[in-house]
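# 3D, please:
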Amino acid sequence: MKTAGGSDAAKRQAGERAAEAVEDGFVVGLGTGSTTAYAIEAIGRAVDDGLDVRGIPTSFQSRQLALEVGIPLTDLDAVDGVDLAIDGADQVVDDADTATDGALIKGGGAAHAREKLVDAAADRFVVVADPSKLTDRLDRSVPVEVLPDAHTVVADRVRELGGEPTLRDAERKDGPVVTDNGNLVLDCAFGPIGDPDDLATRLSRIPGVVEHGLFVGLADATYVGTDDGVEVRTY
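As a prediction, this is how the structure comes out:
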């Protein structure tokens, strides 16, 4: 498998280590992205060996991979709860001396609305990442999923908050990216984000916003894969 950013070995280490946390009978949230794909593949191999689990995919991509590797699937409304969610991140705060330790930016794959729903429902949410995703302060653009009719209004409100919104364009079709939910994505640059929790609250209050890519206070641990092993951060 070829992946973008970080080494394949580091991503595999993180994904496969997270898969080891899956126990018999678990309902597992299956995140989206290149690192999480290694976890899904590892869970599929465990299913082949007799592990009894059900997966809840967070995107078309993760659903297709889960089906390919033989993981039985279900939905949030068909289960009593989610035991464990495994998901990647575009950026993770790695600074134990700050209140923002473990805050994330997600949504590079435009699946963050479904990801946040599943990750927040889980008893335990584990992030899988390679060292290139670690930072002492979030500074990537924040993906904001918006209703199509609301994107210009939301863009104006984002500018009032000090951000610079850009409608995400599709790479292999004319026009914008359309999410699995049928919505559009604004990538909103705020520069270094000193208070992710406050910005998350302000973005959520904007009418027309379906969900944003700031995940604050949700992660229980981050498994950071390296070429030699895995480092675990807990929050």
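# please count neighbours and contacts with C-alpha atoms only from this point.
OK.
# Three-state assignment for L51, please.
coil (DSSP: H, G, I helix; E, B strand; the rest coil).
# mind checking how far the spatially closest residue to it that is not a sequence neighbour is from D119?
Nearest non-adjacent residue to L51, counting by CA to CA, 6 or more residues apart in numbering: D24, 5.6 Å away. As for D24, its distance to D119 is 19 Å (criterion: CA to CA, to the nearest Å).
# which one's more surrounded, these two?
D119 (28 against 12; other CA atoms under 10 Å).
# go ahead and confirm that one touches G88.
No. The pair D119 and G88 does not pass the contact test of CA atoms under 8 Å, sitting 10.8 Å apart.
# for the residue nearest to L51, pull up the helix or strand it's in.
Using DSSP states H and E, D24 maps to neither a helix nor a strand.
# and the helices in the protein?
For the chain, the helices defined by DSSP state H occupy 8-19, 34-48, 60-68, 112-121, 151-160, 196-204.
# any chance of CSV for those helices, columns distance to A103?
Shown next, in CSV, are the helices of the chain (distance: least, CA to CA, whole Å):
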stretch, distance to A103
helix 8-19, 18
helix 34-48, 18
helix 60-68, 23
helix 112-121, 13
helix 151-160, 20
helix 196-204, 8
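# among the ones you listed, which comes closest to V93?
Nearest to V93 among these is helix 196-204; the distance by CA to CA comes to 10.3 Å.
# packing partners of the closest one?
The helices and strands touching helix 196-204, judged by 3 or more CA pairs under 8 Å, 6 or more residues apart in numbering; DSSP states H and E, are strand 209-212, strand 214-215.
# thought G163 was touching A189, still the case?
Yes. Using CA under 8 Å, A189 is in contact with G163, at 5.3 Å.
# in stretch 112-130, what's buried?
112-116, 118-122, 124-130 (16 or more other CA atoms under 10 Å).
# scratch that, stretch 222-230 is what I was asking about
Buried-residue list, stretch 222-230, by 16+ other CA under 10 Å: T222, Y223, V224, G225, T226, V230.
# to compare with the earlier structure, here is another sequence to fold:
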Amino acid sequence: MFTQQQLKEHVAQAAVEHILPLLAADSVLGVGTGSTVDLFIDALAPHRERFRAACSSSERSTQRLQQHGFQVLDLNTVETMPVYVDGADEIDGRLNMLKGGGGALTREKIVASVAERFVCIADESKLVDVLGKFPLPVEVIPMAAASVSRRLAALGGKPARREGFVTDNGGWILDVSGLAITAPAELESTINDIPGVVTCGLFALSGADAALLSTQQGIRTLARQA
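The predicted structure is shown next:
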């Protein structure tokens, strides 16, 4: 039996093999945030000469990329990217995702929006039938935390501030438990429309295009259905 760490290492290597054919010498690669992405960056390091640069969704990933010798560009200088690679806290069979356990959900959503293709990498424990067992992160403007919490409670959730945590944008995170998210795109739109919300951790309006899932039997690939 492989450990969860080994499963993450396997999918990180599989992701490198998956994305390299999509990159050209002048390409910019979008890179997400999290423990599986850390391993992806490490596995990608021997191939850093295959493409021009990376664009990162967090200070954490930027530092790791730079430590491996990658050039990291500001997103404002990048018009398009062939692919964005990131993990997920939960993903369903339709490739809707719940993300933000690391607190980088806003920048992840922004960088992903510039990419032509989103590839999610995860171990098999992240595949669920219904999103919401993992608390849904919502980034908020600090002055709106109380009012947003009341609105989230009215939607059936139990919001709690992630104490001592501030995002790279200076926002706070409300982690919302108690949700069974059967209509993720609709809920994403509803939460994002609450005044004071920067964004929520649902990636359903624009979900993954493909997912690589590491299982005990090998790598399982899921593709978004048209």
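# nearest to K11 of the first structure, out of the helices and strands packed on helix 196-204 of the first structure?
strand 214-215 (20.6 Å).
# and the closest one, which stretch of the second structure?
Using TM-score structural alignment, strand 214-215 of the first structure corresponds to residues 202-203 of the second structure.
# ok now the matching stretch, how far from the chain's centre?
Put simply, stretch 202-203 of the second structure sits 9 Å off its chain's centre (CA atoms, centre = their mean, to the nearest Å).
# quick one: contacts for the nearest residue to V47 of the first structure once chain neighbours are set aside?
Spatial nearest neighbour of V47 of the first structure, chain neighbours left out: I71 (6.6 Å); criterion: CA to CA, 6+ apart. Neighbouring residues of I71 of the first structure by CA atoms under 8 Å, 6 or more residues apart in numbering: I43, G44, V47, V53, R54, G55.
# what's the distance between the residue nearest to L51 of the first structure and L84 of the first structure?
Taking CA to CA as the measure, D24 of the first structure falls 12 Å from L84 of the first structure.
# got it, and E211 of the first structure?
Distance, E211 of the first structure to L84 of the first structure, by CA to CA: 21 Å.
# how about T32 of the first structure?
14 Å.
# more crowded one of the two?
For T32 of the first structure versus L84, neighbours defined as other CA under 10 Å are more numerous around T32 (30 against 25).
# pretty sure the more buried one is touching A110, no?
No. Using CA under 8 Å, T32 of the first structure is not in contact with A110; the gap is 9.5 Å.
# thinking again about what came up before, determine which two of the buried residues of stretch 222-230 of the first structure are furthest apart.
Farthest apart among these by CA to CA are T222 and T226. That separation is 12.6 Å.
# what's near enough to touch G170 of the second structure?
G170 of the second structure sits next to no residue when contact means CA under 8 Å, 6+ apart.
# rewinding a little: winner for burial among the helices of the first structure?
helix 8-19 (a mean of 25; mean count of other CA atoms under 10 Å).
# packing partners for it?
helix 34-48, strand 125-129, strand 221-225, strand 230-234.
# the ones you listed: which one's closest to N183 of the first structure?
Per CA to CA, nearest to N183 of the first structure of those: helix 34-48, 22.9 Å.
# which neighbouring elements make contact with that closest one?
Using 3+ CA pairs under 8 Å, 6+ apart, the elements in contact with helix 34-48 of the first structure are helix 8-19, helix 60-68, strand 84-87, strand 125-129.
# contact partners for the closest residue to R94 of the second structure other than its chain neighbours?
Closest residue to R94 of the second structure apart from its sequence neighbours, by CA to CA, 6+ apart: R224 at 6.3 Å. Each residue near R224 of the second structure by CA under 8 Å, 6+ apart is listed here: R94, L95, A208, D209, A210.
# buried subset of those residues, written for PyMOL?
The buried subset of the contacts of R224 of the second structure, as determined by 16+ other CA under 10 Å, is captured in PyMOL by this line:
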select buried, resi 94+95+208+209+210
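# same list, the contacts of R224 of the second structure, but as TSV with distance to T167 of the second structure please.
TSV is the format used below for the contacts of R224 of the second structure (distance: CA to CA, whole Å):
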residue	distance to T167 of the second structure
R94	29
L95	25
A208	23
D209	26
A210	27
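# reformat the contacts of I71 of the first structure as a markdown table; add distance to A14 of the first structure.
Below are those laid out as a markdown table (distance: CA to CA, whole Å):
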| residue | distance to A14 of the first structure |
| --- | --- |
| I43 | 13 |
| G44 | 16 |
| V47 | 19 |
| V53 | 20 |
| R54 | 21 |
| G55 | 19 |
